Every structure is written in structure tokens, then in C-alpha cells.
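Participant: here's my sequence, what's the structure:
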Amino acid sequence: MNAYRWPVLLAALTLTLPAVAQQTSSPASTAQTDAQSTNTSQDQKISTSETVTVTAPGETRDTQSVDSKVLLQQAPGTSPIAVLGRLPSVEVTTADPYGAYEWALRISVRGFNQNQLGFTLDDVPLGDMSYGNLNGLHISRAIIDEDMGRVTLSQGTGALEVASTSNLGGAVQFYSADPLDKFHFDARQSFGSFDGVRSYGRLDSGLLPGGGKFYFAGVWQRADKWKSAGQRNQRYEQFNLKYVQPVGANGTFTAYADLSNRQEVDYQDLDKIWVKTLGYNWDNFGNWNQALQAAEAYQSGGTIAYPNPVSKLTSSQDPEDAAYFGASGLRRDRLAYVSYKTAIGTHLFWKTTAYGHGNDGDGLWFTPYLPTYNSNYEAVSPISLRTSEYGIERGGFLTSLSFETAKNMLEGGAWFEKEDFTLARRFYNTSLAGPIHSLYDFPTNPFYTQWAYEFPSTLYALHLQDKYKINDKVTVSAGFKAEETNQTGNLKAYNTGLDLAPTTVASSYAQGSLESGSPFLPQVGVDWKLDQKSEVFADVAKNTRAYQTGGPGFGTSPWGTSQAGFDVLTSSLKPESSWSEEVGYRYTDNRASIQANYFHVNFSNRLLAIQQGAAIAGDASLLSNVGGVTTNGLDGAASVQFGNGWVLYNGLTFSRSTYNDNYTSDGTEIETGGKIVVDAPEFMWKNSLSYSHKGFDAHIGSDYMSKRYYTYTDDSSVDGRFLAEMGTSYHKDEVGIFDQLKLQFNIYNLANAKYYSTIGTNGFIASDPTGVGNNTLQVGAPRAFTGTFSMRF
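Facilitator: Purely as a prediction, here's the structure:
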């Protein structure tokens, strides 16, 4: 399917809408339509004071947001996901200073991990943001960070209108900034630790004849990893184009396009013994001769010594996986959408969006587990280059109608998406003289294809909701969504090229179709204003998650097993689902914004891919329903303004997520019932203090997270950690030919703390009491400095 046919078709549709519908609207409806625009079109300065919306008065669910003011305070290139980490009940971890390294960037909300949340950009679905790219793309590849307008998080029940089939416990909605009304050119140049360089430029057209306006923005970034040797440079280029055009008296047409090219060299996944023995800064070799020696040592069965310092590890401490020559992730994305919104009469509003997305991805790993063979089946190098090769072509549309009066808002919509996802596991040659292939390039001419899949899928979704104001104090909302996802796994090739698995047959791999979703997923909420400043709210919702597509060793994919195993699953497998409840209190006045919540979640049909061998070797897993999870928690946030320009913010979370059941693996009962869920800290505290006065801005913030477990039986954990960061800037307006000049300085990990950051990068296992059973940890980046000079013409 051509993913870009959808925007073209919808553009033709929206441009031929009846003019009568646009002309029958009143000036009042025009103003209301304009108010629904994503961002104000008024001129914005580069630097503003901090704004974190800790509560949303009138909402019947927990909703918080971060706007461009906060995003721009962070070091340029910082992922908006990382900024969300300051909100209560949000856990964000990363292995680099900016949250830019996708393999290790994780966000969890109230016990649900990243792949169980929903993500959209300007209503366009981003999928579950899996690293394996199965149904979308990461937000950092969908939009340049500086072009982000605001981010809204629904922490508990999500939002019915969010286009997501992975939303079990919350939704993140990103919104791009609109073009400015005045002509401007922005240029921002950053330099930072680890040879970091980032150049950003944006041209705003201002209002054009006919009322349209656009911006074109681009960014070029280079930065070394903070540790390792050899090829260690992280590379990234991206371009954004956004065009907004008024249509008639009440309509607005928007077009957006994004091109992204990322080349990320991986940090090695670690275990505790490696960190203790080899050092906090341990990483992949980056040296071909050392990598050859390590591979030869592994394949010799111990008769050849490992290179120093890996030789310090005993045979039981997994020296073969302690380091490789290197690995990387390559991602090229193309995203586009067109959108039209209008008022039809005084009370009726319509909006529709069509989108297309294409992706080419490659995960590269120089592995010692399969040598390079020539055509005579002779091993010519103990290392081969293994790839996981991704391809996405998807397109779809969303449309909705809303009927609004002073007391009532009735809204309903539909979402359709069709996708073709391809995934292959291939091996490429190396030589004794060198790796042949670069970590920055897509390789060609594999000597062996282990397997290749194609996953066509079709998605249908409907939602309907009504928000009714009973009186000046009480507002109720009720609605539901219906989802159906049809997915098929087709084996396109296996054991091609060299015949390295002569006993493998097609039935060794799973093929077939699965359907997931539900015809009725309700959501109900109420908001009761106690007085002009205080209110209470409560809501409940049911959600379900579509299955993940993928081959052997990929997440919780049902196709990661044999045909016989898959045939059993088709009759017994149920999609993961959740029932979420929350009740909260809000207080808002001119100086303070406070919210406190109690939440309870029942997570059912938890799916676990029980590994039948080494995960990194790509061995098949058996997908199993291992019971449920129960979460109970309290969280709250407060933002208080005092003095002249001072703002103090605090966010607290007490939460406990536990497994309900034991499960069985290879005939052995794994005692997980009552255990704390992996990567689910029970206590988090976030705070910041900011000051703004006459062009000067400064803030300092900290983030504490308690102990986290990384085995299902809670026999291995990482200690709590405390991080601090600060930033300051000064800007001056109207300086000669410049509209504004600005200097900014940021420090990450202010105290230079050493800690374990992301856990579970290589998956979780049942038990690992000695800390050597699974290299699945990343250590945090050290103190990092970034300085930025910005100017606007």
C-alpha cells in the first residue's frame, strides 16, 4: 500500500467541501472554531517562564500538560518524553543526558510501561513507540523538539478520542506549534559535553496573501556517546514543514510533513557483575582486534583467553556477552498529514485528518554467535553482522463531529488504518581484516536470511462520548469506544542464502491471523465544583491492547513461536485489558494550582513471552497469559507562585503494583504472586524552583525514584536514585536588526551521580539472584553541560 495516497485523497476531499456549509456559520461559531486550534498564532518569544499545568479545572479525569515554555527551558535536543518525567506517577529513564537514545528511553505511567500507553501527534497515531517500530515511530522522529507546542498527559483512563490500540493506562498527546503571524527566521546553535553540536533553523513566512502561513525548520546534530571507543558518534538530521490555511469563513486546512534520519550507536546492556568488575564506564570494544579475540575465545570453549579486562570475568559470569565490537540502530522516517476543521452551523463542528507514514529501519549487531561463512561453508571470520530489518508503510484517516451547546458537548468519530509491516533477520559478512560494514550504513548482500515476515494489518475504531453540564457545579461525561484490529503474519522466507539450518521447515515458524479489540470499552466520569476554587472528580474506564506483531524474540508477539504453538494460541489467547478507576481533588487560584488523586487499576490477561533460550540470540518464545496485576496509588502535584517571578513545583507519588498470580515455565512454578512489578518504583518525588524577571530565567529541579526490581520474583533490584538539573537563560528583545537574542546554559546530573538508569532494555527474566543472568541494565550518564546561543530576525 502506498502510505501517501491517504493525504492526497483527503486533500481533494476537503477542498471540494460544499461552500454552503462554511457560509451558514455565525461569527460566534467562527470564534469557537478558532479557539479549538492547537496553538495560538500570536507571536511568541524564544524564552518564557516555566509553566506546568498540574491540573485541568472542569475535566472529569486526571489531565496535566507541559507547554513550550517548559520544553524550551531544557537543553536543546532533549526529548519531550524526558520533560514529562517531572509529572507525578510518570517514570522516565534514559542512558544519555537528553533522552534522545531510543533503545534506553522509557516512560511508564501508574505501572504501565511505554508499550501499554497511547501516543499521538496532532491526533495522528504514533503507535506504541516500540523500539522495534512495529506500528509507528518515536516522537523524536515525528517532530523536531523545538517545534513542539505542548504535551498533554491523561495519566489514568486516557481519552476516548486518542487514536491508539495500545492504551491500557494513559495517553500522551503531542501538539506541534503553529506558524507565526509575522515573518521570522530563528537560528539556534548549541555546544555541549561529549563533543555535542546542534544547529537548528526555522523560517516562518508570516501571513501570506490569502491568509495562509507556514514554517520550514531543520536540525543537524552530532554528539559522541559519553563512553566507549571506535564509532561512537550519534547522528541525527530532521526537517519539518507545517502550513496552515483558512478556508472560507470558518474552515482551517493544515498540512504537515516530517523527514527524519537517525543513526544511533548503541550503549552495551550491562549486568551488575560487569559494572562491578569492568567499571561504571564499561561499554562495547569499538576495536576490531579485541572483538575478534573475544569471539574466538567464545568459540574455542575457553582455550583462548578473552581480551583484558573481560578476562577478569569467570566462565559463569557471561564473558562472551560482556562486550561486542558494536551495535547501532538506523531509522529513516517520512510522516505527513493533512487536516481540515470547520464549523457547520452554530453548534456543529467537524474535523478530519488523513496521514501516511513510511519507515526503513535496521538494527545492527556484530555477533560472535554466528561466524561469517563463504560459499564453501568455511568460517572466514568468527563474527558476523546480524540485522533486524524493519519496513513500515501505513496510512489512515480520522474524522469526528461534535455538537456543542452551553450545557452539552456530544462528540463522535471514526479511525481507520491500514499497514504493511515487514521484519527480517539477516546476517552479513565480516573479515579478519575488519568489520567491512559501518555502524552508520544499511548493509547489503546478506549471506544468510534466517527468516523474513510480512504483517499486513487493518484497524477500525469508533468512539462516542457526551459531556453534560447538569448545573453550574456538576458535569458528567460518558462514552465508549469500539476497536477491531486484524493482523496476519506471513512467512516470506527462511533459511535462504547459505543453508545453515537444513533441518528447519516452514512449520518451525508461525503464520496466520489474529483479531483483537472489543465492541464496547466504556468510560464514565464526573466533576463536582465545591466552590469557585475547589472541585472533586472521578472516572472509570476499560481499555484493551492489540497484539504486537513480530518474529522470534520480539516482545510479546504471538508469532514468535512455532506453527503448532501459534495454532494453540489462536483458540486460547486473549488480549491484555485493564479497568482503571481514579478519584481526585483540585484547587486553583491566582497563585496556586494543586491536585491529589487516588487510583486503582486491575490489569488482566498479562501476556509474557516465556523465553526458550537466550533472548539476544533470537530464540523462540511461547506467549502465555500469566494472570493479572493490581495497582493502588496516591499521587499529587502543586505549583505555587510567590514573590515576584518565583514558582515552586512539587510532585509526589506513592504506588504499589503487584502480580496477582504465579505462572509456570517449563513445568516449574514461578512464584510471582504478590511480588512487586518489575520497573515500578513505589515512591517518586519531583520538584523544581524557577525564577523569571526582565528577560532572566533560571530553574533548578530534582527527581527521586525509589528501588526498582528487574526480575519477576523480586530477587534482583537496583537502588533508588536522585538526579538534579539546572538551567538559566537571558534574552533581550529588539537589539539592532534582531528581534531577540538569547543565551542559555543547562547542566544535566548536577551532582554527577552514578546510578542505574533504564532497566529491562534486554527484557526481564524470572530470577537472577547473582546478577549475571541477564544483561538488561543501563547506567546513567554523568554530568553534562550544554550552552546555546539563539537569535531571531
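Participant: contacts, neighbours, all on C-alpha from now
Facilitator: Noted.
Participant: which parts of the stretch 151-300 of the chain are helices?
Facilitator: 272-278, 288-299 (DSSP state H, counting those that start in this stretch).
Participant: for these, give me JSON lines that also has distance to K732 and mean neighbour count.
Facilitator: Output for the helices of the stretch 151-300 of the chain, formatted as JSON lines (distance: least, C-alpha to C-alpha, whole Å; neighbours: other C-alpha atoms under 10 Å):
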{"stretch": "helix 272-278", "distance to K732": "47", "mean neighbour count": "18"}
{"stretch": "helix 288-299", "distance to K732": "51", "mean neighbour count": "21"}
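Participant: distance to T152 added to those helices, as a markdown table?
Facilitator: Output for the helices of the stretch 151-300 of the chain, formatted as a markdown table (distance: least, C-alpha to C-alpha, whole Å):
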| stretch | distance to T152 |
| --- | --- |
| helix 272-278 | 36 |
| helix 288-299 | 45 |
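Participant: let's compare: structure for the following, please.
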Amino acid sequence: MVSSGICAGEEITLPAIEVEGQKEGEFAIQPAWSAIGTKERVDRGTIEVQGGAEQISPYKAISLQPGVDITSKDAFGMEISHRIRGKSNRNVGELLEGLPLKGIGPGVGLSTMVDLENIEAISLTKGAVSADSGFGYGNESGVVDMHVRRPLDYAHATLTQGFGSEDFMRSYARLDTGILGGIARGFVSASYTDADKWKGKGQSPDARKNFAFGLSGAVQKFEAEVYGIYNEDNKHAYRGLSYEQTRNLSRYKDFDYNTRLTGDSSQDMYYYDYNRQSFETYTIFGKLGIPVTQNLKLTVRPYYLKDKGHSYTGSQNKVIDWIVDHDTYGAVFELSHAIDQGVIKLGYWYQQDEPPGPPTSRKYLSTDGEFLSWERLVKGSNHKFKSPYLAAEKTIGNATLGAGLKYLWMTSPDFTSYDTTDLGDVSYSEALSRVGEDDVLVDVKGKTYELFLPSVGASYDFTPNLSVRASYGKNYETPQYSLGSAIIQYYKKGLTDEELQDVWHSIKPEVSHNFDLGLNYTHGSWFVAPTLYYSLVKNVALNCYDPELAFSYWQNVGEAHAYGAEMAVGYTFNRYFNTSVSLSYNRYEFTEDVQSSGGTTIHAKGHQLPNVPKFMANWTANLDMKGFRFTPTVRYLGKRYADVENEYSVKSHVVVDLTLSRRFKLAERRAITLVASVTNLLDEDYISIISAGDTSIGRDAPTYYPGAPRTFFASLQFDF
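Facilitator: Prediction:
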């Protein structure tokens, strides 16, 4: 529409135009660097575009990097599955400012807890992980670390309003104070995000609310930072498809949970409002830097996280209410000593966090929403982590050498499970107060595991344009705690206390030995960065048959390996146009067959694991034309198998996205930015996620989730 206030023949003067997005010469797909592991960094410009209109999921922002497989049930980043070099969600170390602000079990976690507008960069480490990083429940397939956008030196405000398909709406505001009293600066931010599901009834996200603050300052050489986040995250679940339904996506892609109750519990457990989750998460973390000498510095980084809420799932003609309320707290202490062209770090990481997992508090509800009984009541001690580490890096001539050693004590929790026959609909704490020793069904003690985690690597510059890098590192993952959720079933099978204790102690941490060899070459306007890798994974969690006990249970007894090649390529045509590509080939397979229920053999050896593509490719470009910035993106995901014997598969697909932006600079630090984008531009029907275990067999064991259809977004941002 044209305003009637503009008359024909009038000269219209627009404000000066400054293009929004990546800086000149900055590629969306970045080459790898670092002596240890294969490390890549995604900066603000790429986060703004690839993070999507919702700016919630860090995994969307890194989705173009080689070896990164990000798939989603929705267009808003709320229901994401992420694999790095084929390894699944539970193996990825999620960090914020190097800290593992993530519990275990259901809940929000870092995948949707942070507004990406408050993130300056995201670093991704694949393969070996340096000793001074990768803290938390595991880092076997690498580390994703978000770096906070610090408070600005000057007073500034940002207001953003976005709209889109499925009644998507997002409001975001941030206020930076500038320097206060000559020693400190701070920011506060808030956001509200809401959208309908793209199919069925319900919302995802459902009125997500996020508040954050940051404060940093320095007095003489003492430095201090503190940050806090509150996140209220609600969403309705998406219902998956059967394998047969995937054969006719045009008909079944909109299949979802029921929109009304029928009075039949076998149908009403699929009611949409009985399949949802609601969580509140609070976190506070900080950093204190204390100079000891000119070259020696002590850094203390404490953190605290509280995650509480409910996860509802319809199952077996009932509704399971999984109640979560747990705390995580810890700190990283580090002495760093600067040496000539290098640094030596001596540190210690400590963490405790409450279960779940495994599940400690679940109730059965009827499909009328009434309390039926307790599904389980378990009292558990805390998970505990203690880890001293030593890391060093030094440049000698054209070579940069890095090495580190982390020694980890990991303690699994004690668990006491109680008879809940006479318990009513009371809180978890009240229920525990009503049970005693006579009500104990199962009582198992935790175990402390000790892991020796070395890492070593080197890079060498043959010329200013050509360098090679090689590294080795041993990574880890927590034991398969799914065993704990089933231990009551084993009690009902008649196992003795001693047998139950042996079963609980039979689990152990997964470990992997990771080797990377890479090359970086730049010439004029282009770069190429290929990487070869190999990973041997031991103690893989498998649901295996035990002939002595005559049933199957989770055991860390498997062995697998992953190997492949990755490549990032970028070319700058001129200051207005650049393009980049990432290519990935990955094999991830068991090295031996698996014994399943009844002693039958699953022919897993040499077969690609389910939901792991062998081939992936991404292409993107940045084109500045007459003040507009066009960013097309094309993603190719190769064929994936639904079962470990590779008899059933889901075909490959291509998804095209497009973003258009324009920034009007009004004055110094004042601007208006317009952004329009569309995801799945060609409205492709495809299967996004195959929810399958590593040893799934047959076509019907997994659940299949279609990707979102074409989705439009638009936003208006004011900076002043």
C-alpha cells in the first residue's frame, strides 16, 4: 500500500542504507581451526540468518557446518534432533560460556533456553576436545559452546517484532546501560514467543517467556561478570507416523494427536493436551578474574541451574505425568600462566546435580485427567563430577602444539524405590515423607567411575596460505541411565537385591578415541578446508540379552566406529557476493553383531546406524544488491535407514530456505532493519526425524516425523 500523504511528483529521500548481516568477506560456513580437534566458529551475522526468526535454537545456527545433521519436527526450533558425525543428541556437550548448564532427563536445556540475540558467537568442536573444555554429561561427539553477547560500552536499545505463518509471533527487547560509574556495564532483555503447531491442535512454542540480564566490570585488574536467565517453556508434542504412513506423505503428513476426547481411553491417550510439556528454568553464572602475578591469573566460574516442570505422555490407555524438579550447581577453577607464545592452564571442575534421570517421580492419570496412582517414587542421591585438568599450548616457529590431560571421577546416584500402593495425589516431597524402610522395594548404591582423558594435537603452517592439523583425544559419555528407569521391572521379575545391585553397577561410561587430520588452504578469494576423521567408540549402550538372567536390559557392552570426510569451501566473487559449501561423508556402524531378546542375533556389524545419513551437503550465498541482502540456503540430506540391519530406509531430500533483509541507518547507532524469510521454499514433503534406537530392527519400531511445510516470517527491528 502507498500512503495518501505522498503526492505524485514529490521527491522522496530515504535514509542512508547499510546492509545487515555478515560483514564483508564473512562466510556462513567457516573453515576449521585449532590445534586440538576440529573447531569451527559461527558469528553473529550467521546466527541472525540461520538461527531463524525465532532465534531460539543454537543448533539451527550451526546447521550448515560440515558433519552437522540438524533436523526438526517444526519450523521454530522447538523440536530438534541433532547429530554430529552421526552421533546422537545425548552425546553432544552443550555449554554456555564453557559451563555445562544442562541437566539430564526431560526439560529445556541449552537447546531452547537462550535467546540467540544475546549470543555473540557459537563454537563447535568435533573430534578431540581440549582438556579445559567439554565439561558436563559428555562430549563424545563434540562440544557446542555459546558465547554471550557482552554488555555494550554505550547506552543502546533494541526492539524486534516478528510475525509469521501458524500465527507465529515474537517480541524481543534488550537494553544496554553503557558504562556505569566508570567500572561496570550491563544489559537486560526479555522476549515472548508463541506459535501454533503446523499440524493438529496445540502450540509450540506456547507462550515462551524469556528474561536475561548481564553485568560486567573491572576494578584495577580484577574482572567480574554475572549473567542470569529465566525461561518459561511450554509446548505441545507432534505425533509421529508409522513406516507405512511415510510411504504416502501427501496423505498422512498432517496426521497428529486427537483434537477432542471420545470417552475411549485407548483413543483419548492420544489427545493433544495429554502430550505436552511445561517447564521453568532458572540459571545464574559468572566469572571472576583475579591477577596473581603479571603472567599468572586465577579464574573462577561458578554456576547454578534449576529446572522444574511436567512432561505429559499418553501411554497404555493412561497419561504419564513425569515430574521434574532438580538443581545443578558447580564451578570451574583455573590458573592460567602466560608463556612466550603460549599458555599453560591448571584447573579443576566440580559439579553436582539431582536426578532425574533416571526418572524419580511419575504419576498415572486417567484420560479424564484424574489421578490414578503413582507409577514410581524413587529417592536418589546426586550425580557427582570431579575433574582436575592440565592443558598447554605453544607456538614454535610455524608449528602450534597443544596437549592436555583431564582425570574425571564420575559418580552415579544411589536409588531407593518405594511401594506406592497407599499413596494419594500428593507432591513428591510429601510422598517421600509418608514412606519408610518397610516400603522399600529396591535399594541400589551408585558407583564412582574413573576416566583418564588425554588430548594432543598440532598444526603447522607450510606457507601463509597452507596449513595442516592433526589431533587425537579421548572423549566420554555418561553411562546409560535408562537402566535405572526399568530397574523396578527387574525387581518384579524376581531379581534378588544382589542381582539388582550387580545390574546397576554393570553400566559404565561410553568412551571414544578420536583422530582428526585436516588441511586449510586459502588463495586469493577462496578457501578449502578438508578433514578426515576416525572415531572408535567403546562401551556403547545396548539393550542386550543376558543368558544368566534370561532377559534383556541396557548394558554398556557394544563397540562401534565412525569414519568419514568433511569439506568446507568458500569463494568471494566481490565485496557484494560470496558463497560457501559444506560436504560430509560419514560411516557410523557397529563392529560386531548384537545379541537381543531370547538370544537372537541382530545383524548390526558393518551396517549404518539408523537415522544417520552417509551423505550431506549444504550451500549458501550472500548477495548484496541495491541495499538488499539475499541469503539463499540449500540443504541436502542423504538416504537414512530406519533399522540397524539396513532393510528399510527413508529417501533423501532437499530443502531450500531464503532470507531477504534491508537495514536503514538513521544515525550513528540508530537503524531500522526489515527481514523477510521463508523456510522450505519449495514446500517439500519429507521425513525430518527418524526416532529409532541404535539397534532398532524392523520398520515399525521407529517413529517417523515429517518436516514442516513452507513457512513465512517477517520482522522489524529498531536500534537506537
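Participant: TM-score for the pair, please.
Facilitator: Scored by TM-score structural alignment, normalised by the length of the second structure, the superposition of the two chains gives a TM-score of 0.87; 673 aligned residues with a C-alpha RMSD of 3.0 Å.
Participant: before we move on, back to that, so which of the helices of the stretch 151-300 of the first structure comes closest to K467 of the first structure?
Facilitator: Distance to K467 of the first structure, taken as C-alpha to C-alpha, is lowest for helix 272-278 among the helices of the stretch 151-300 of the first structure, at 51.6 Å.
Participant: how about the helices of the stretch 151-300 of the first structure, which one is nearest F599 of the first structure?
Facilitator: Among those, helix 272-278 comes nearest to F599 of the first structure, with 33.9 Å by C-alpha to C-alpha.
Participant: that closest one packs against which elements?
Facilitator: Packing partners of helix 272-278 of the first structure (3 or more C-alpha pairs under 8 Å, 6 or more residues apart in numbering; DSSP states H and E): none among the helices and strands.
Participant: which residue in the second structure aligns with F214 of the first structure?
Facilitator: Matched to the second structure by TM-score structural alignment, F214 of the first structure sits across from G186.
Participant: let me fix that, I meant to ask about S657 of the first structure.
Facilitator: In the second structure, the residue matched to S657 of the first structure (TM-score structural alignment) is Y588.
Participant: before we move on, what about T788 of the first structure?
Facilitator: T788 of the first structure maps onto S715 in the second structure when the alignment is built from TM-score structural alignment.
Participant: before we move on, back to that, got the contact list for the match of S657 of the first structure?
Facilitator: 86, 560-563, 607-609, 612 (C-alpha atoms under 8 Å, 6 or more residues apart in numbering).
Participant: just to revisit the earlier point, isn't the match of F214 of the first structure right up against F213?
Facilitator: Yes - between G186 of the second structure and F213 there is a contact under C-alpha atoms under 8 Å: 7.3 Å.
Participant: more neighbours: those two, which one.
Facilitator: For the pair G186 of the second structure and F213, the greater number of neighbours falls to G186 (24 against 20), based on other C-alpha atoms under 10 Å.
Participant: report the contact partners of the more buried one.
Facilitator: Listed by C-alpha under 8 Å, 6+ apart, the contact partners of G186 of the second structure are 151-152, 176-179, 213-216.
Participant: any idea how many residues pack against the match of T788 of the first structure?
Facilitator: So S715 of the second structure, with other C-alpha under 10 Å, has 19 neighbours.
Participant: secondary structure of it: a strand, I assume?
Facilitator: Yes - applying DSSP: H, G, I helix; E, B strand; the rest coil, one finds S715 of the second structure inside a strand.
Participant: grab the nearest non-local neighbour of it.
Facilitator: Among residues not flanking S715 of the second structure along the chain, G162 sits closest, at 4.0 Å (C-alpha to C-alpha, 6 or more residues apart in numbering).
Participant: residues touching the one you found, list them.
Facilitator: 53, 168-171, 713-716.
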